[in-house]
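Structure here, sequence nowhere to be found:
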């Protein structure tokens, strides 16, 4: 499907098949643009990479990305781009926002890759084109176009060395073309994961049952027109146990259901392009907390979140050296549940003798944006963008960006370019930040309706080049962030437990260096290194921001041994100098993953792999040690 990502640049995935620079076209700056013509930092993880590394969900793929850090808690992961938190990163599916928790703590597990063509990661603010929440960057998951009949399937089982835990999963993706110009796709993913616990009964890996099915339709109405429709439904239930001091083990059961529906009409004649799209995403959450020993209910949550969006975009060339993109959107976000106290639509919720109050909140957003891609000369290109946002909850806001690309030389298999971008970003407070009202055994957390949006200014500079089998890049970035939203202790309950409230409490400076080196002397061998340095400071408190690596090093080796028809992929991921929020200590971890593949017969491959090859463990991070998997996949 058509996916949208804001301004992009070049940062190739290491040891993956090299594609000629300028040949890869991504939906950068909301228009199809070659990677070597855009000024910000972007990385494309395509279908070949997904299959080579046997990635099943988004969280399995992102460790390959530059400037992206996954904060791990067992098998759950949250994403951080250039030191920004997961809440400051915008995750899209085909350019669409989906209904999700404000923390987005489950999104990397909710997005399977069976029907995904590529994932585009933009590092740096994307608010000029995408509005709020794109403070740190944008991750856009782009699904496959159903253009030709095919059937792909995959099955895999994993065994964990700890507590003999296991996990089995399978997915399928199929396309039929019942009429000329009409493609219909169907995909499904099923995951069954057993619980893994420590000797004291506390969960290390939660039990999970996950099902997702998606239906896509792509109908070419005329040579320049097409109708695109998508329907996706997922259901996930999970359970885990935690120690609650003298209260013993407590059991948490969560049941989540999400339905996404989208309809778009698109036009493209090569000179002009446009799209009108409407979509809706609904997430229903149910959570119960009970005593492990007796099953007695302690607490429960019922939440419903709905996002409804209408958007339009038009692109054209008023002059040969200018491409303009004009767009507008309307978005409504509705929240209803017993975890907020907005004072609107108050109602009672009762379960097993426990009575709570629920309320609702609805926020309307509208925006328009304009971007000019100006080819100043054969060597220089400028990208200028601006956006105006309005809502019924916050003050109107304008953001802008200015980027430039200058080609020092471009000689086929040799090229060198400079890129730079100055951009603004912002993130509006979520409904949770504004109205949350929850009391838990260990704390009470309250919202703050007087919060102001977080805002940032970002400067990004880089030099990138390729020379035969070599590719390399070096970049520096600096982000100034104001009005950071965080919790502070405002009081204590009668039992001494803290009462937290959200507030605009600080400023931050996030700056660093990113560099890559990739060598592919042949189609059978690829070696790569990427290194990132991050200095993330709370400048108001003069302290380091927690859970962010100061140094990150990723090494990859891909090798196809033709005599045995054996494919080998080895990835090492080192995160060093992490100030851990659980232990308060500075930590470092290094994990290696190995994947082997071999065809059995035409269209049928065998997979064998080891995650965490050297059995690294960390109780604070719930890093559970070595896991071995065996899988099989087919294509027809």
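Ah, there it is. Quick caveat, the model's predicted, so the values are computed rather than measured.

can we go C-alpha only for contacts and neighbour counts from here?
Noted.

Now do the strands for the stretch 401-550 of the chain: every range, in order, please.
414-427, 437-439, 444-446, 454-467, 470-492, 498-522, 525-538, 543-544 (DSSP state E, counting those that start in this stretch).

For the fourth one, list every residue counted as buried.
If I follow you right, that is strand 454-467. By neighbour count on 16 or more other Cα atoms under 10 Å, the buried set for strand 454-467 is 454-466.

try this one next to it:
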């Protein structure tokens, strides 16, 4: 009987030893598997960080292509005649001052030529008639108005002000004033509007002389003279035309009050090839 009991406890002991060994091996294998999984997850995370997750790959949705085409203002053709394009067809508030209107108004300074347009206000803070401040619809030239001369911006870099006395009014062909925001076309600074000054083009003749002289009260006078023309290119094989324009002027006055005099000398030159 005692031997049976001894063998029984011996089998129980051996079973416990075998069970513990199996459990320890399973735990070690599970720990090794978990460590390998952790290493694989870490490696995958690092790869996804630099290369992007494969789960996020896919076709990027895109919209249909939109083509925007700008065109010039068209003319209208009828059975009787062709109706040319007119500024009244443009969906914008635009005023154009032609050369004829400027000569009829007999303006002396550029500011006087646009003083009567809609929405314009001038402030003569100095009192000499030259250094005036221009605003359009309440927006000043120093922040929200762009002034162009033949497409070139003439606003000063510091403050965006414009030196109007340097604009030769006798060389102006026409003036276009656009009221309202024009920043999508002309860039920043055109929230209030744009004043585009177009000067005289060279004459199609080989040489054309022009000039003028005026006198006014307070010992004032204005004098300008110049020449322009088009010369056929006979030197190069291109066979184009050389255009030139030269104008020089002098404007001065003693002013209507003390220390209100001014003296302005202007020089305008153009040289082109067509």
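Right, received. Where do you want to start? Since we're looking at a predicted model, the values are computed, not measured.

what's the TM-score here?
Once superposed, chain against chain, the TM-score is 0.59 (TM-score structural alignment, normalised by the length of structure 2); 180 aligned residues with a Cα RMSD of 2.5 Å.

rewinding a little: need the max-distance pair from the buried residues of strand 454-467 of structure 1.
Spatially, the most separated pair among the buried residues of strand 454-467 of structure 1 is 454 and 466, at 37.8 Å (Cα to Cα).

Counterpart of residue 135 of structure 1 over in structure 2?
In structure 2, the residue equivalent to residue 135 of structure 1 is residue 191, according to TM-score structural alignment.

show me the contacts for that match.
For residue 191 of structure 2, the contacting residues are 144, 145, 180, 181, 182, 183, by Cα atoms under 8 Å, 6 or more residues apart in numbering.

6 Å - rerun?
Contacts for residue 191 of structure 2 (Cα atoms under 6 Å, 6 or more residues apart in numbering) come out as 144, 181, 182, 183.

Adding neighbour count, write these out as TSV.
Listed next are the contacts of residue 191 of structure 2 as TSV, based on neighbours: other Cα atoms under 10 Å:
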residue	neighbour count
144	22
181	18
182	20
183	17
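
Take these and write them to CSV, including secondary structure and distance to residue 217 of structure 2.
CSV is the format used below for these (DSSP: H, G, I helix; E, B strand; the rest coil; distance: Cα to Cα, whole Å):
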residue, secondary structure, distance to residue 217 of structure 2
144, coil, 36
181, coil, 41
182, coil, 41
183, helix, 42
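
quick one: what's aligned to residue 41 of structure 1 in structure 2?
Per TM-score structural alignment, residue 41 of structure 1 is aligned with residue 93.

Distance check, that match against residue 141 of structure 2.
Distance, residue 93 of structure 2 to residue 141 of structure 2, by Cα to Cα, to the nearest Å: 18 Å.

Compare these two (neighbour count), which wins?
residue 141 (24 against 13; other Cα atoms under 10 Å).

What's the match for the more buried one in structure 1?
The alignment partner of residue 141 of structure 2 in structure 1, by TM-score structural alignment, is residue 86.

how about that match, what does it touch?
Contacts of residue 86 of structure 1 (Cα under 6 Å, 6+ apart): 78, 79, 80.

Would you format the residues you listed as CSV with secondary structure, distance to residue 109 of structure 1 and neighbour count included?
Formatted as CSV, those follow (DSSP: H, G, I helix; E, B strand; the rest coil; distance: Cα to Cα, whole Å; neighbours: other Cα atoms under 10 Å):
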residue, secondary structure, distance to residue 109 of structure 1, neighbour count
78, strand, 9, 20
79, strand, 11, 26
80, strand, 15, 21
